[in-house]
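Novice: Got a predicted structure here, sequence first:
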Amino acid sequence: MIKILIVEDEQPISNLIRLSLTRAGYSCTCAFDGMEAADLLENNRYDLVLLDVMLPRVDGFELMEYIRPLEIPVIFITAKNSVDDRVRGLRMGAEDYISKPFEVIELLARVDVVLRRYQKTDETLTVGGLTIDTRSMRVRRGNDDIPLTHKEYELLLLFARNPNTALYRETIYERVWGGEYTYGSKTVDLHVQRLRKKVGWEGQLRAVNKVGYRLEV
């Protein structure tokens, strides 16, 4: 399982990140100041660090100097959103820089991108009674293979990596089809209906009024 260290001193934000990532299938550990994070990094191996800048005892930029030789990818998540701060964080070796406040779906997407860049994503996902082999793009329910089109597979993967999260139609369209969503388009709805039937998610892949869809697991 992918292990992520969350270094954030604000308890509500830390809890939100941890809960969202745990639901998405990641193993999370939380640290609430820079020194605690350094101790955890010294004694454990993590696949990704989510790092606030303004931390007690040791700030995020100072901690980044400690992390860099460990070759662990880092995403800064911080209210310090000036151009100078973003440039400083990226030049120090961070893979990404997310400004607060942020949308959970954006955070999950950026985490997924960085992990794939480092080839650290789980090869197999198990969700909603399905087994998804992300290397071979093979989807099974029990011992039975489920044939999907490329777009259906991408749609399935999006829901599987964001369980219990309401996804806007605009977000779904942008992530699966690319480009800008056209209001009133039925593309997303038609593909979701077909996907439901093919994978047996009629009771789990639910419509969210005026929003889009949510996979309930």
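Specialist: Here it is on my side, so go on. Numbering: from 1, shown residues only.
Novice: CA only for contacts and neighbour counts going forward, please
Specialist: Will do.
Novice: can you pull out the strands in this structure?
Specialist: Along the chain, counting by DSSP state E, strands occupy 3-7, 27-31, 48-51, 74-78, 96-99, 124-127, 130-133, 138-141, 144-145, 167-168, 205-208, 212-215.
Novice: also this one, for the comparison:
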Amino acid sequence: MVYVVEDDHTILGLVLYALKSQNIESEGFMNAEDCLKAIEVKIPQLILLDIMLPKIDGFEMLKKLKSHSKTRHISVILLSALNSEFEIIKGLDLGADDYLTKPFGIMELLARIRVILRRNEHNNDEIIFDGLIFSTQKHCVTLYNQPIELTLKEFELLSLLLKNKEKSFSRDEILELIWGYSYTGESRTVDMHIKTLRQKLGEWGKKIKTIRGIGYKLERE
């Protein structure tokens, strides 16, 4: 999910259209206040943030995001007509991942967005996806900054799905990949682990879809 905060209606519409053309889910806001309210409901992977906004400007919103543990991991690309070295350095020092000056090319913007989304999904040993952070090295999972306690098999199952988004796995494939070829139990074991994994992940767990007659997959949305 990408949030776009831009008070110029024309630019906002153009950027949202471009994101939709690339199958990147997005939502637009004309001011920082509405975006911050939306973040309380759903945390995006990336925010495209104009600086010269009414009431709360982009720099102030960026400070708010980076000062809270729940939102500091959100990537931010600043968009602004302010093109002095001072403004660019200020934005990057405040924690922005990138800074693009207006007028900008849509293709360049999309390229920068793709770089950040790819980096976020596979950040060293971490996978970051829609508010969930999965760390193999630390063997931990956090969802919206809250730790999620998983069994070893639940952890391995979630790892498989996260690393293969949109790919469907049959129950037999999951048994072979997670439990190993020597496993002689029932395929219902997979169903039970999927059930408990979904329960522990709450609303987020609905991303794990049952594919009738096949098995399971993790949907991007």
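Specialist: Sure, I can see it. Just so it is clear, the structure is predicted and the values come from calculations on it, not from any experiment.
Novice: Present the strands of the first structure as a markdown table; the columns should include mean neighbour count and distance to R110 of the first structure.
Specialist: Shown next, in a markdown table, are the strands of the first structure (neighbours: other CA atoms under 10 Å; distance: least, CA to CA, whole Å):
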| stretch | mean neighbour count | distance to R110 of the first structure |
| --- | --- | --- |
| strand 3-7 | 22 | 13 |
| strand 27-31 | 18 | 16 |
| strand 48-51 | 24 | 11 |
| strand 74-78 | 23 | 9 |
| strand 96-99 | 19 | 8 |
| strand 124-127 | 16 | 18 |
| strand 130-133 | 18 | 21 |
| strand 138-141 | 17 | 24 |
| strand 144-145 | 11 | 30 |
| strand 167-168 | 18 | 15 |
| strand 205-208 | 16 | 23 |
| strand 212-215 | 20 | 19 |
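Novice: Between those, which one is closest to L107 of the first structure.
Specialist: Each of those has some distance to L107 of the first structure by CA to CA; the shortest is strand 96-99, at 7.8 Å.
Novice: mean shift of the closest one relative to the second structure?
Specialist: Here the mean offset of strand 96-99 of the first structure against the second structure after fitting is 0.3 Å, by mean CA distance after the TM-score superposition for the first structure.
Novice: Now do that strand: which elements does it pack against?
Specialist: strand 74-78, helix 83-91 (3 or more CA pairs under 8 Å, 6 or more residues apart in numbering; DSSP states H and E).
Novice: Could you export these as JSON lines, including distance to P101 of the first structure?
Specialist: Below are these laid out as JSON lines (distance: least, CA to CA, whole Å):
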{"stretch": "strand 74-78", "distance to P101 of the first structure": "8"}
{"stretch": "helix 83-91", "distance to P101 of the first structure": "15"}
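Novice: Ok, which of these comes nearest V192 of the first structure?
Specialist: strand 74-78 (31.7 Å).
Novice: How about residues contacting the closest one?
Specialist: 48-54, 89, 93-100, 111 (CA atoms under 8 Å, 6 or more residues apart in numbering).
Novice: What residues in the second structure pair up with it?
Specialist: With TM-score structural alignment applied, strand 74-78 of the first structure matches the range 76-80 in the second structure.
Novice: average offset between the matching stretch and the first structure?
Specialist: Mean for stretch 76-80 of the second structure is 0.5 Å (mean CA distance after the TM-score superposition for the first structure).
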